[in-house]
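> with the input below, show me the fold.
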Amino acid sequence: MTQKTVLLAEDDASIRLVVNQTLVTAGYQVRATSSADALERWVRNGEGDVIVSDVYLGDTAIFELLPSIKLARPELPVIVMSGQNTILTAASAARHGVFDYLPKPFDIDQLTSLVGRALKAPGKKDALTSAALKDKSEGSLPLIGRSDPMQEVYRIISRVMNTDLTVLIEGESGTGKELAAIAIHELGSEQDGPFKALDLAAMSTDKISKDLFGTPDEPGIAFDPGATLYLDEIGDLPAEAQTQLVKLMREAGGARIIASTRQPLSKLVEEGKFREDLFYRINVVRIFMPPLRQKKEDIQELVRAFLLRAQRKGLASKQIEPAAMDLMMAYDWPGNVRELENLIMRLAALSPDAVISQRDVERELRAEALKDIASTGSFESEIESLLHRYVMADLLQASPDDSRIHQSVMEQVERPLIKLALSVTSGNKLRTAALLGVNRNTLRARINSLGLADD
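Take a look at the predicted model:
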């Protein structure tokens, strides 16, 4: 069997060396370059069976070369590597008909596997109609973040945006489910109609029916080919509307449906609250929007974007001091990206200084926490509720001389308290001890005892 040749284009010498050696070890011939001109010349000369290229070769983007590459060798598969890691990169890769998009850093074995699959797969058709992307910039795109969880979101969006497949977007409130739906609609070439979002939880059955299905004189948006119908919180859809939606989805030629849910639909099916046939019609392609606590490396980029958004709304330009950013990185954001955006907007509006301080962030987070306590009860009552849930059974079964329960509860309260204080002070143990009102040596002993020394 003839040995296959990989054309490797990468301007980072260390990455080029590692990828080259790995592909050679896997049994491929490799021609490697950092030059866009050399890559184009090899393609025109008929060399190579697959291209593996970084997005940028010097000042030249691979997407600028792909039209001529596709014209000369339309069946030549292309794998794009990117350190940019944004949804626009993934969307551009999909729109230009590349075989796959691989964000850096990546598993070298994953790249080898992709090369093997690309060589076996039939060539993709030319997909260079890029009208939906030509006016896009990173700042205009709805989704922000370069973390690994967001890369998976981008990869799935890039695969479904040019199809009419039904998509189910799962995730907690505030994670950006509707923004993902908007990205699928705006970046897709097939959806040239309107984007219509329906908040099902806030609508009556009659209103849902009218908006979806219309009247005898005026059909609803569900029958508009090219439109995208976003059904927010489909788990809250009333039984009658579920039946109507099933009927609609049996008919061809209607709007594309993207649904979202904060609660697992499979559980609702088991409980008899959601139609099983509707679940299987909705559950074609699934996207999970990660909570902010699972992608904290995106917080700095999100904060910068929200500050720019505030400035565009007429608020004064603001910056964030490092200690304030550290505090936001330590917080778990139960309201997710929506909570972070609301905080930044409040700080941009209310902070009198050009630089938002750690104290400003502390004040706003504390105010929100007090609101939560006021709406749910006192802090002590919250603790009491947790003790009833997690400790009552142990107390009922414990013997009179069992001292482990008290020690266990104290440790489970003390450990997150010390972790939170350390995160607020960026690991400064002297400041942490002062914040907690304990001796520094006592704090050091508790950190070691609670297993926090290596955290």
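> from here on, contacts and neighbour counts on C-alpha atoms
Noted.
> list the contacts of Leu450.
Going by CA atoms under 8 Å, 6 or more residues apart in numbering, Leu450 touches Glu411, Arg415.
> repeat that for Gly139.
Ala305.
> do Leu168 as well
Ile258, Ala259, Ser260, Thr261, Ile282, Asn283, Val284, Val285, Arg286, Ile287.
> next, it: secondary structure please.
strand (DSSP: H, G, I helix; E, B strand; the rest coil).
> in helices, which of the contacts of Leu168 appear?
Within these, residues falling in helices by DSSP state H are Ile282.
> quick check on the contacts of Leu168: which are buried?
Ile258, Ala259, Ser260, Thr261, Ile282, Asn283, Arg286, Ile287 (16 or more other CA atoms under 10 Å).
> these in strands, which ones?
Ile258, Ala259, Ser260, Thr261, Arg286, Ile287 (DSSP state E).
> reformat these into CSV and put distance to Leu248 next to each item.
Formatted as CSV, those follow (distance: CA to CA, whole Å):
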residue, distance to Leu248
Ile258, 14
Ala259, 14
Ser260, 18
Thr261, 20
Arg286, 20
Ile287, 23
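> residues near Ala222, how many?
By other CA atoms under 10 Å, the residues close to Ala222 number 22.
> second chain to compare with the first, below:
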Amino acid sequence: MNRRILVIDDDESVLWVIRKALEPSGYDIEAKTTLKAGMKAIDGFRLVLLDMMLPDGSGLDALKEIRVFNPDALVVMITAHGRMESAVEAMREGAYDYLEKPFDIEELRIVVGKAFRDISLRDELTSLRQHKEEQKTSPMIGKSKGILKVFKEIGRVAPKDVTVLVSGESGTGKELVAKSIHNNSPRKFGPFVALNAAAIPKDLLEAELFGWEKGAFTGAHEKNPGKIQSADGGTLLLDEISELDINLQAKLLRFLQEHEYSPIGSTRTVRADVRIIGATNRDLKDCVRNGQFREDLYYRFNVIEISLPPLRNREEDIVPLASHFLAETSRLLDLPPKELSRDAQKALREYDWPGNVRELENTIKKAALLSQGNLIERKDLFAETQNASVRDFLEGKLNGFLKQMKKLESSNLYDTVTMEVEKALFAIVLKETEGNQVKAAKILGINRNTLAKKLKLYHMV
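This is a model prediction of the structure:
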């Protein structure tokens, strides 16, 4: 671990004392006399000694910025004698400690030594926690353009203590993204708590989120801290936030702004230090337009949005994901090693996966359990699909297309879908009959002239 310290102070006598006290103990001191220069140099430093007042600005404002953009750095504030109010405010804003001028050299050594011991302990805990998380959390796998963009966005937002919105269809892995953000953030030492708003009755959701006092309502026999308090110091994932009641949205907005709330049945105010990540499979802009979601809360959540692509747009990721799920299932259930046949891999790539990664994982688990031998074939993957009705088949294939078409106010949906289905059907049958329209019409069960007219209409001849 490096023992570099950034000192931002314009008092040369203070800089001299700090160097004299710390450099003989092996600390590497870099000094800057302005906030602008200090903030430019801060990357890579784990400990910052920051003066409360500098020629070009307030150290307190700089502290707030460091907490957001360099949250791994510990900040010790240097205050003038008699400015205890500022010191208290700095501690409230997340300063590690403070030193009052003129400070004692031994006190400086003690504070700095304790800071680096805490940094070392944090790094050790992070390593242990990451190892534990790797064992229990599925890794994010993929090399498609869409998922690589998601990986980059996670890396960009994880260190910044800001609200994030994760959007995507059901089953695309929104909770996995939220966990990845948490595990790569300064909050990785704290808890990760998930709450699915769609899975809890709306009249109970406020109590589940903010907690309640004993006797607050019928059945409240014991005090409950709520999910926000349970996530204090960590991250709270609010899944399906579009399902929040409009009145509850107002209370959540206040918490995001003030970091405080009142449990149900209580008049006291509770503070909590929680990073909120929202997730949704709906278009929140539409929800705002329809009056289902507060506009001010939308903008609060939409500081940064990470949009997950559906699995059908990640064709090159399907087989690697399937192989991972197969290996994991075999390991967890103590099954003999199995592989996917080439035909099975082709079938996986051809299917549209309306249930996305979750559906793929469940399909592979089922195939691993029910297949005979060590090779999984197409029939093992889609045994039920092969017997499915035409309607079920089309619903799966058209799912994504219909979602996009429904966004348009006037999409001529019936004619468009009918035309596309007919074109695809004619193309498949003509390929099978090597272009013989008579045979094709017979297979289709329609008149030869009808087929010819349709082919001409669709410019297929």
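> hmm, back to that, now the contacts of Leu168 of structure 1 in CSV, with distance to Lys136 of structure 1?
Output for the contacts of Leu168 of structure 1, formatted as CSV (distance: CA to CA, whole Å):
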residue, distance to Lys136 of structure 1
Ile258, 22
Ala259, 25
Ser260, 25
Thr261, 28
Ile282, 29
Asn283, 30
Val284, 28
Val285, 25
Arg286, 25
Ile287, 23
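> and which of the contacts of Leu168 of structure 1 is nearest Gln407 of structure 1?
The shortest approach to Gln407 of structure 1 among the contacts of Leu168 of structure 1 belongs to Thr261, at 40.0 Å (CA to CA).
> show me what the closest one aligns to in structure 2.
The alignment partner of Thr261 of structure 1 in structure 2, by TM-score structural alignment, is Thr280.
> what sits closest to its match if chain neighbours are left out?
Counting by CA to CA, 6 or more residues apart in numbering, Thr280 of structure 2 lies nearest to Glu240, which is 4.5 Å off, once chain neighbours are set aside.
> what's the burial count for the counterpart of the one you found in structure 1?
Here Glu240 of structure 2 is matched to Glu233 in structure 1, going by TM-score structural alignment. Counted with other CA under 10 Å, residues neighbouring Glu233 of structure 1 total 21.
> Ile287 of structure 1 versus Glu233 of structure 1, what's the distance?
Going from Glu233 of structure 1 to Ile287 of structure 1 by CA to CA, to the nearest Å gives 14 Å.
> ok, Glu414 of structure 1 next?
Glu414 of structure 1 is 37 Å from Ile287 of structure 1, where distance means CA to CA.
> ditto for Leu102 of structure 1
Distance from Leu102 of structure 1 to Ile287 of structure 1, by CA to CA: 18 Å.
> give the contact list for the residue nearest to Thr280 of structure 2.
With contact taken as CA under 8 Å, 6+ apart, Glu240 of structure 2 is in contact with Asn196, Ala197, Ala198, Gly278, Ala279, Thr280, Asn281.
> change it to 7 Å
Asn196, Ala197, Ala198, Ala279, Thr280, Asn281 (CA atoms under 7 Å, 6 or more residues apart in numbering).
> is Met325 of structure 1 in a helix, a strand, or coil?
helix.
> to clarify, my last question referred to Ala90 of structure 2.
Using three-state DSSP, the secondary structure recorded for Ala90 of structure 2 is helix.
> thinking it is in contact with Gly59, fair?
No - counting by CA atoms under 7 Å, Gly59 is not a contact partner of Ala90 of structure 2; they are 9.0 Å apart.
> can you give me the helices in the stretch 351-455 of structure 1?
For the stretch 351-455 of structure 1, the helices defined by DSSP state H, counting those that start in this stretch cover 358-376, 379-390, 392-397, 404-424, 429-436, 440-449.
> nearest to Thr163 of structure 1, of the ones you listed?
Closest among these, once you apply CA to CA, is helix 358-376, at 42.0 Å.
> and the closest one, which residues are buried?
For helix 358-376 of structure 1, a neighbour-count test (16+ other CA under 10 Å) marks Gln358, Asp360, Val361, Leu365 as buried.
> let me have the residues you listed in CSV, extended by distance to Val438 of structure 1.
CSV is the format used below for those (distance: CA to CA, whole Å):
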residue, distance to Val438 of structure 1
Gln358, 22
Asp360, 25
Val361, 24
Leu365, 24
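> tell me the one among the residues you listed nearest to Gly214 of structure 1.
The nearest member of those to Gly214 of structure 1, counting by CA to CA, is Leu365 at 44.6 Å.
> that closest one matches what in structure 2?
Aligned by TM-score structural alignment, Leu365 of structure 1 pairs with Thr385 of structure 2.
> how near is that match to Ala347 of structure 2?
For Thr385 of structure 2, the distance to Ala347 of structure 2 equals 11 Å [CA to CA].
> helix/strand/coil for the nearest residue to Ala305 of structure 1 once chain neighbours are set aside?
Nearest non-adjacent residue to Ala305 of structure 1, counting by CA to CA, 6+ apart: Gly139, 7.7 Å away. The three-state label given to Gly139 of structure 1 by three-state DSSP is helix.
> and the one 10 residues further on, by the same measure?
Using three-state DSSP, the secondary structure recorded for Pro149 of structure 1 is helix.
> so it touches Met289, yeah?
No - with contact defined as CA under 7 Å, Pro149 of structure 1 does not count as touching Met289 (8.0 Å).
> so between those two, which is more surrounded?
Higher neighbour count among Pro149 of structure 1 and Met289: Met289, with 21 against 15, using other CA under 10 Å.
> verify the contact between the more buried one and Thr175 for me.
Yes - using CA under 7 Å, Met289 of structure 1 makes contact with Thr175 at a distance of 6.0 Å.
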